[in-house]
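[1] missing the sequence, but the structure's below:
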């Protein structure tokens, strides 16, 4: 983003410099022509007139080479002040006025100083007596001053326009980056919604169709017992039982296939946080890579049980659920500000506890079994707040 803005700004500055150079070259050519007219209008050029003319041209060329900055104005100012002592310097006044006005046109109070210096040689020349050449020089000097002012205004206007263009380009780049992030977030939400829907469908199939097929198998087995001794009926019932068992196995395989890719850890944890019954539940699941499906199901089950216990038994008002992705393992942390269970307050368990001892409920044992089935460990901390830590190594998953 910064590089794009810098390239655009550099291009704009190059364009400004190029346009300024062409415009100033044209203006100087016009003013130089007016000075030549003054030289010819003054009659036969004397050596002094030619010297003043050449000095004015040299001064203008030096100013053109150095560019527009305050110190450059010292050269034309010196020419004009020196020209107050010699009437022949009138021939170079338009050039000197153009350079001086160009140098001080946007310098605040220096504009008035420059104007006084520009007027000084012309005023002194006119005071010595009316002269057509001096009058023409005054008019040409006024035209040169207007050209310098116009050139400065155009330069400032172009600079402002290029600054606006650079700013707009910068804003467009920022908006494009934000649009990209929004599209990525939308794609993630769409995928998460699709995965959640697949999970819901898998559970409904498992709870609905699976229950019906299981009941059908029990009924067939009961019929087999009731018709024991009737070979033909028993053979038909055995075939029906085999078909129902195959259907149940196929249904379970399909459900597991859906469920293996149908659970997004972040979405599942946020759904649990919304419906767990705790006033404020903060979820931090910043893992860049989603854990495998068995790990995801295990972490979700542990978080569900821990949040349910915190709301039901601990009367917690705030809970924190954090998933950390370390190089060698995943860690789920579920902490709450509720009441610490009585079994965890014993001296042996003051700082940490390993589930499985007397006093632990079936929910805690179930969480322990789930985590240990994947080669992990479940720890319980009571300070500074009641916390469950589930750690599952990656190498076993």
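    Alright, I've got the coordinates. It should be emphasised that the depicted structure is a prediction, and the values quoted were computed from it without experimental measurement. Residues are numbered from 1 along each chain as shown.

[2] C-alpha only now, for contacts and for neighbours.
    OK.

[3] Quick one: residues in contact with the helix or strand where residue 320 lies.
    Per DSSP states H and E: residue 320 is located in strand 318-325. Contacts with strand 318-325, where a contact means CA atoms under 8 Å, 6 or more residues apart in numbering, come from 269, 278-287, 303, 307, 330-338.

[4] cutoff 7 Å now
    Contact with strand 318-325 is made by 278-285, 287, 330-337, as judged by CA atoms under 7 Å, 6 or more residues apart in numbering.

[5] and those residues, which are buried?
    278, 281-283, 285, 330-337 (16 or more other CA atoms under 10 Å).

[6] Closest one of the residues you listed to residue 78?
    residue 285 (73.6 Å; CA to CA).

[7] The closest one: what's it in contact with?
    When contacts are counted by CA under 7 Å, 6+ apart, residue 285 touches 266, 322, 323.

[8] and the nearest residue to residue 264 once chain neighbours are set aside, how far is that from residue 259?
    Closest residue to residue 264 apart from its sequence neighbours, by CA to CA, 6 or more residues apart in numbering: residue 192 at 6.1 Å. Applying CA to CA, to the nearest Å, the value for residue 192 to residue 259 is 13 Å.

[9] Let me know the outermost residue of this protein.
    Centroid-distance maximum for the chain: residue 229 at 78.3 Å, with CA atoms, centre = their mean.

[10] got a list of what it touches?
    Residue 229 neighbours (CA under 7 Å, 6+ apart): none.

[11] Give the helix, strand or coil label for it.
    coil (DSSP: H, G, I helix; E, B strand; the rest coil).

[12] distance of it from residue 236?
    13 Å.

[13] go on, residue 167?
    Taking CA to CA, one finds residue 167 at 82 Å from residue 236.

[14] neighbour-wise, which of these two wins?
    For residue 167 versus residue 236, neighbours defined as other CA atoms under 10 Å are more numerous around residue 167 (15 against 12).

[15] put this beside the first:
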């Protein structure tokens, strides 16, 4: 927009010079040509732009009527353009300057100095516009770089916040588990011992009905307290088990010193402690096998909760191991201790286990644990 304004100013200067002399049809025709070339200079590809002012200069050197509009050509002849490699180029300055001087002198010799002065003003306007465009381009680059840096810092900040929340949640769960252990190992045992002592005293004072009633009340109170402690321990233990957090910790521990990209997707709400332990153990063993045997670069780990069971799937893109896997209850089982251990853990909860090569390469471990079987062996 600023260049169109500059060209309008240059055109008005050219018209002001024409007022001093007679105006004929040739001048009007060349006015149309000059305006057309000036407008085309704003829409044609940059590599074609220098040809337009050079054509006007050539016309000015040959046709006296075209010389009145040489400042428009001078404006465009000093304007650089950007080539395909991103470098700024200008028309040959010496040849263009010589052609411009010849065109100015070819007309009326009396007005040649004034034409040259107007051409100099046009060149200054063009140089000012070019400097402004480069400054604007530099400002845009700086703005884009700052915005990119801001987005990068925002992403890092989100990662740090997520990491902080993860660490806080992990510490909270660990503290709940510790409290549950302390209550179970200390308070629970003390209450159990007190209950046994009360029962022993009841046996000793078997012939005293009044004492028996008092001991029965104390025993009932201790039994109620013990049941309350057990319920609290179970609640704390269940609250201390968050499969998503534990999975992330297992992945971080196993891949701490290995260049292995793990895509983790855990979509489970509340997982019983024994099922959570089983799934974590299978995940740890599967990732360890990937690091030791698969030569993989990427692992996809998904754990999904279905209405009747929990499903775990670990798939890598490495080389398939020679030991094949079969579904639980199948014909031949793998001889590897790791696979056998995983199978035993899963089948102990009534689940199914399969491990073997994928059709498109890599290795796949597939586990399902029924929700009914997940409650077996709960503490």
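    Ah, there it is. Just so we're clear, the structure is a prediction, and the values are computed from it rather than from any experiment.

[16] TM-score of the superposed pair?
    Overlay of the two chains. TM-score (TM-score structural alignment, normalised by the length of structure 2): 0.69; 331 aligned residues with a CA RMSD of 4.6 Å.

[17] circling back: quick one: what's aligned to the residue nearest to residue 264 of structure 1 in structure 2?
    Using TM-score structural alignment, the partner of residue 192 of structure 1 in structure 2 is residue 170.

[18] ok, that match - how many residues close by?
    With other CA under 10 Å as criterion, residue 170 of structure 2 counts 18.

[19] does it count as helix, strand or coil?
    helix.

[20] now swap in residue 333 of structure 1 and tell me
    Per three-state DSSP, residue 333 of structure 1 ends up strand.

[21] give me every residue that touches it.
    321, 322, 323, 387, 388, 389, 390.

[22] Quick one: the helices in the stretch 101-250 of structure 1, in order.
    Under the criterion DSSP state H, counting those that start in this stretch, helices of the stretch 101-250 of structure 1 are mapped to 110-127, 132-226, 231-260.

[23] Would you convert those into a markdown table that also reports distance to residue 360 of structure 1?
    Putting the helices of the stretch 101-250 of structure 1 into a markdown table (distance: least, CA to CA, whole Å) gives the following:
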| stretch | distance to residue 360 of structure 1 |
| --- | --- |
| helix 110-127 | 88 |
| helix 132-226 | 29 |
| helix 231-260 | 30 |
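
[24] and of those helices, who's closest to residue 41 of structure 1?
    Closest of those to residue 41 of structure 1 is helix 132-226, at 6.6 Å (criterion: CA to CA).

[25] Report the mean distance between the closest one and its aligned residues in structure 2.
    Helix 132-226 of structure 1, aligned to structure 2 and superposed, deviates on average by 1.7 Å (mean CA distance after the TM-score superposition for structure 1).

[26] quick one, that helix and helix 231-260 angle?
    Per axes from the mean of the first three to the mean of the last three CA atoms, to 10 degrees, the angle that helix 132-226 of structure 1 makes with helix 231-260 is 160 degrees.

[27] what angle separates helix 132-226 of structure 1 from helix 110-127?
    Computed by the same axes, to 10 degrees, the angle between helix 132-226 of structure 1 and helix 110-127 is 160 degrees.

[28] Roughly how far does the residue nearest to residue 287 of structure 1 when sequence neighbours are not counted sit from residue 296 of structure 1?
    Distances taken as CA to CA, 6+ apart place residue 325 nearest to residue 287 of structure 1, at 5.6 Å, with adjacent residues excluded. To residue 296 of structure 1, residue 325 of structure 1 is 12 Å away according to CA to CA.

[29] any idea how far the aligned partner of residue 224 of structure 2 in structure 1 lies from residue 220 of structure 1?
    Residue 224 of structure 2 maps onto residue 246 of structure 1 when the alignment is built from TM-score structural alignment. Here the criterion is CA to CA. By it, residue 246 of structure 1 lies 14 Å from residue 220 of structure 1.

[30] higher neighbour count, these two?
    Of the pair residue 246 of structure 1 and residue 220, residue 220 is the one with more neighbours under other CA under 10 Å, namely 20 against 12.

[31] so stretch 216-225 of structure 1 matches what in structure 2?
    Using TM-score structural alignment, stretch 216-225 of structure 1 pairs with 194-203 in structure 2.

[32] what sits against residue 53 of structure 2?
    Counted by CA under 7 Å, 6+ apart, residue 53 of structure 2 has contacts 73, 76, 77.

[33] counterpart of it in structure 1?
    In structure 1, residue 53 of structure 2 lands on residue 76 (TM-score structural alignment).

[34] So which bits of the host helix or strand of its match are buried?
    For residue 76 of structure 1, the host element (DSSP H and E) is helix 74-83. For helix 74-83 of structure 1, the neighbour count (16+ other CA under 10 Å) marks 74, 75, 76, 77, 79, 80, 81, 83 as buried.
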